[in-house]
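Colleague: sequence? don't have it. structure:
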């Protein structure tokens, strides 16, 4: 199958959406499918206000039209609600071809966290974007239920996976710090609720691996925390494996892929009992969910690393890709011939 993915999230950005899309594309190509990714690097762009790592593409309509006609896809997927997502949506509606979308990020909650506006306002924009979609792929049962409550009638359940070959148990001597080592890996931004972790009175050491717009201010606020940035997946895997407990304080993630990556490295998870952790961890004995995050982190230290590793093995990208293919809606004729 020839699949076109029009996305605002792509390299060199470092976030869960890019990780998901990269792994998905790699798996689909390995299965023999042809993929074209139409992404911000192909267009003029400006930094996103308050988040300069993310580029907002400008004047992309002509480039998207040319790329889609040249590639003539069998199916089109729009995984992000940014400028490229909207431009791809307009193209599909103009050409009268079906497309699918995905709900990777709780933008309404992020907008509220940054501006204080009522949730209903950004949700109305999200509803408008996704309304013509043949299927809105939701990464977890919780997100599927939540979108249903907000009136998304075309939401369908999907899932995410983990690369267990890259993320695996390794020696802990990569990090020479007092133990136990409580670890967070991911974007450092206001919506990740990091102070809930960094303020905890925990034994041993706390470490944050990642970058983002809140990193500088949090480094000043929490100088006792160890701050790192990983260079590539191999080094990132070593950071994961060096931890003793992965602490995930976010209250707004749609899934939380980093939890799976930690588990694949044999590291148990401590998190709040909210969507994301409830979907990844649930009642499985590979993590502790509690409103008392300190108690959860301490209790997680007693969990078997092998049990965590075995659980992560259930989330293969081959399975995710096969499900993705069943949710796509084929165009029925080459888009390059559409009028």
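Modeller: The structure has been received and is ready for your questions. Quick caveat, the model's predicted, so the values are computed rather than measured. Numbers count the residues shown, from 1 in each chain.
Colleague: C-alpha from now on. contacts and neighbour counts both.
Modeller: Will do.
Colleague: Residue 12 belongs to a helix, doesn't it?
Modeller: No. Looking at residue 12 with DSSP: H, G, I helix; E, B strand; the rest coil, it is coil, so not inside a helix.
Colleague: Give me the buried positions along stretch 124-135.
Modeller: 126, 129-135 (16 or more other CA atoms under 10 Å).
Colleague: which ones among those residues are found in helices?
Modeller: When DSSP state H is applied, the buried residues of stretch 124-135 are split such that 126, 129-130 fall in helices.
Colleague: May I have the distance across stretch 99-107, first residue to last?
Modeller: 21 Å (CA to CA, to the nearest Å).
Colleague: Tell me the buried residues in it?
Modeller: For stretch 99-107, by 16+ other CA under 10 Å, it's 99-107.
Colleague: Those in strands, which ones?
Modeller: 100-102 (DSSP state E).
Colleague: distance between the biggest helix by length in the chain and the chain's centre?
Modeller: When the chain is parsed with DSSP H, its longest helix is helix 16-30. For helix 16-30, the separation from the chain centroid amounts to 11 Å (computed by CA atoms, centre = their mean, to the nearest Å).
Colleague: same check, this time on stretch 187-194
Modeller: Distance of stretch 187-194 from the chain centroid (CA atoms, centre = their mean) equals 13 Å.
Colleague: do the same with stretch 176-186
Modeller: Computed by CA atoms, centre = their mean, the chain-centroid distance of stretch 176-186 equals 22 Å.
Colleague: likewise stretch 257-264?
Modeller: 12 Å.
Colleague: circling back: pull the residues that contact the longest helix of the chain.
Modeller: Helix 16-30 is contacted from outside by 9-11, 34-35, 104-105, 160-161, 163, 256-258, 317-318, 320-321, using CA atoms under 8 Å, 6 or more residues apart in numbering.
Colleague: hang on, the earlier thing: can the ones in strands among the buried residues of stretch 99-107 go into TSV with extra columns for distance to residue 113?
Modeller: Converted to TSV, those look like this (distance: CA to CA, whole Å):
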residue	distance to residue 113
100	28
101	24
102	22
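Colleague: let's bring in a second one:
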């Protein structure tokens, strides 16, 4: 497994990669995790009870993303590692220098590679004043992924889109959610009181990086449309990022909860009432499933995870992709029918209960084994 982000870094790619590692370890496979160091004291750690081997490679800070690093070119080092202990298959999760060096080393050694399309970097360019580079970035991504046996994507919609753009064989590996961690039972009246809310008041919540590509101004517009009908509504932003200082300065009425993890994060989800997901750049949106598991209906655009899992009008509302006005109208309509929100949340929880990670582990294992070229030992094959 080759990745440029991994916990304790907090983002959807890191969480997904950790789940993939844990799933393969739980099924008895040996896993080697290759990633950049996350600071001077990072020499690798224990990933799971079965102890995945970690190889730490040089990295550098990622511009615009404090706390994240990208890997440097290290083909020779990977050739040495993989010549000494040859892996059956290599999964490359990120398309930076580390991912390209892993791809080059694997091709020299004739080891099958599967890539993951976790981030739409071509779309991100629009939000960092690099829109003119979007076609060039897409060509680089396409050339990289087309060198692999196949590319894993989280939804059927994204598979069709990428294949239409000339990406080679794409296969869907969806996402799951930990319904024991993310649960409505973690709702905390004391936390809601800190937000200035009573039992009958509404908290609109968003969880994610506070960055340009997350379309956060639309969260504020939807919040304003909602509280025109229900003035006691509060908006809570959970997360951190480069836009936090600016947003706090411009929107003093918004609660900024900062970065939260584990049970504390789950408590924040469950203490909300309606989840707002205004992104138009996410390849999936793991936070959508976490919100649903916490019994929150989701207001989102009709794509990615919301399209896959939200039943509009029953477990949330879907606005046409990119239609900000429709998004805000849906928020106002929900405010007018706020008595529906608890029932919609229960419906969302019911859907999330069927999205267990173990099903995805089984599919991922079968896919990996299907691309292994070298004969496996009888015990492993069994």
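Modeller: Received the coordinates, thanks. Quick caveat, the model's predicted, so the values are computed rather than measured.
Colleague: that older thread, check the ones in helices among the buried residues of stretch 124-135 of the first structure against residue 175 of the first structure and report the nearest one.
Modeller: Nearest to residue 175 of the first structure among these is residue 126, at 42.1 Å by CA to CA.
Colleague: Return the residue of the second structure aligned against the closest one.
Modeller: In the second structure, residue 126 of the first structure lines up with residue 141, judged by TM-score structural alignment.
Colleague: any idea how far residue 220 of the second structure is from the residue lying closest to that match once chain neighbours are set aside?
Modeller: Nearest residue to residue 141 of the second structure in three dimensions, chain neighbours excluded: residue 95, at 7.2 Å (CA to CA, 6 or more residues apart in numbering). Separation of residue 95 of the second structure from residue 220 of the second structure (CA to CA) stands at 33 Å.
Colleague: So which of these two has more stuff around it?
Modeller: residue 95 (26 against 19; other CA atoms under 10 Å).
Colleague: What does the more buried one correspond to in the first structure?
Modeller: Aligned counterpart of residue 95 of the second structure in the first structure: residue 81 (TM-score structural alignment).
Colleague: Would you agree that match is in contact with residue 129?
Modeller: Yes. Under the criterion of CA atoms under 8 Å, residue 81 of the first structure makes contact with residue 129 at 7.0 Å.
Colleague: Just give me the match in the first structure for residue 78 of the second structure.
Modeller: Match for residue 78 of the second structure (TM-score structural alignment): residue 64.
Colleague: give me every residue that touches its match.
Modeller: Counting by CA under 8 Å, 6+ apart, residue 64 of the first structure makes contact with 38, 87-88, 91.
Colleague: Repeat that for residue 267 of the first structure.
Modeller: 240-241, 243-246, 305, 308-309.
Colleague: Which member of those residues is positioned nearest residue 228 of the first structure?
Modeller: Looking across the contacts of residue 267 of the first structure and measuring by CA to CA, the closest to residue 228 of the first structure is residue 240, at 11.8 Å.
Colleague: tell me the helices in the stretch 201-339 of the first structure, going along the chain?
Modeller: 215-221, 233-242, 257-264, 277-280, 293-300, 305-312, 317-327 (DSSP state H, counting those that start in this stretch).
Colleague: Pick the most buried one from those.
Modeller: Most buried of the helices of the stretch 201-339 of the first structure by mean neighbour count (mean count of other CA atoms under 10 Å) is helix 257-264; its value is a mean of 28.
Colleague: Where does it end up in the second structure?
Modeller: Residue span in the second structure matched to helix 257-264 of the first structure, by TM-score structural alignment: 286-293.
Colleague: and the matching stretch, how far from the first structure on average?
Modeller: Its aligned residues in the first structure lie a mean 0.4 Å from stretch 286-293 of the second structure after superposition (mean CA distance after the TM-score superposition for the first structure).
Colleague: got the contact list for that stretch?
Modeller: By CA under 8 Å, 6+ apart, stretch 286-293 of the second structure touches 12, 175-179, 182-184, 207-208, 269-270, 275, 277, 297-298, 305-306, 345, 348-353.
Colleague: residues near residue 32 of the first structure, how many?
Modeller: 10.
Colleague: Then residue 157 of the first structure?
Modeller: So residue 157 of the first structure, with other CA under 10 Å, has 18 neighbours.
Colleague: And it? What does it align with in the second structure?
Modeller: Per TM-score structural alignment, residue 157 of the first structure is aligned with residue 172.
Colleague: Now do the strands in the stretch 1-150 of the second structure.
Modeller: Here the stretch 1-150 of the second structure has its strands, by DSSP state E, counting those that start in this stretch, at 32-36, 53-57, 59-61, 69-71, 90-92, 113-116, 150-153.
Colleague: just checking, what packs against the last one?
Modeller: Using 3 or more CA pairs under 8 Å, 6 or more residues apart in numbering; DSSP states H and E as the contact test, the elements touching strand 150-153 of the second structure are strand 113-116, strand 170-172.
Colleague: so the longest one corresponds to what in the first structure?
Modeller: Counting by TM-score structural alignment, strand 113-116 of the second structure lines up with residues 99-102 of the first structure.
Colleague: which position in the second structure aligns with residue 8 of the first structure?
Modeller: By TM-score structural alignment, residue 8 of the first structure lines up with residue 4.
Colleague: and if you look at residue 137 of the first structure?
Modeller: For residue 137 of the first structure, the residue aligned by TM-score structural alignment is residue 152.
Colleague: OK, contacts around its match?
Modeller: Taking CA under 8 Å, 6+ apart, we find residue 152 of the second structure in contact with 114-117, 170-173.
Colleague: Next: residue 286 of the first structure.
Modeller: By CA under 8 Å, 6+ apart, residue 286 of the first structure lies in contact with 263, 268-269, 300, 303-304, 307-308, 311.
Colleague: Quick one: map it onto the second structure.
Modeller: So residue 286 of the first structure corresponds to residue 315, using TM-score structural alignment.
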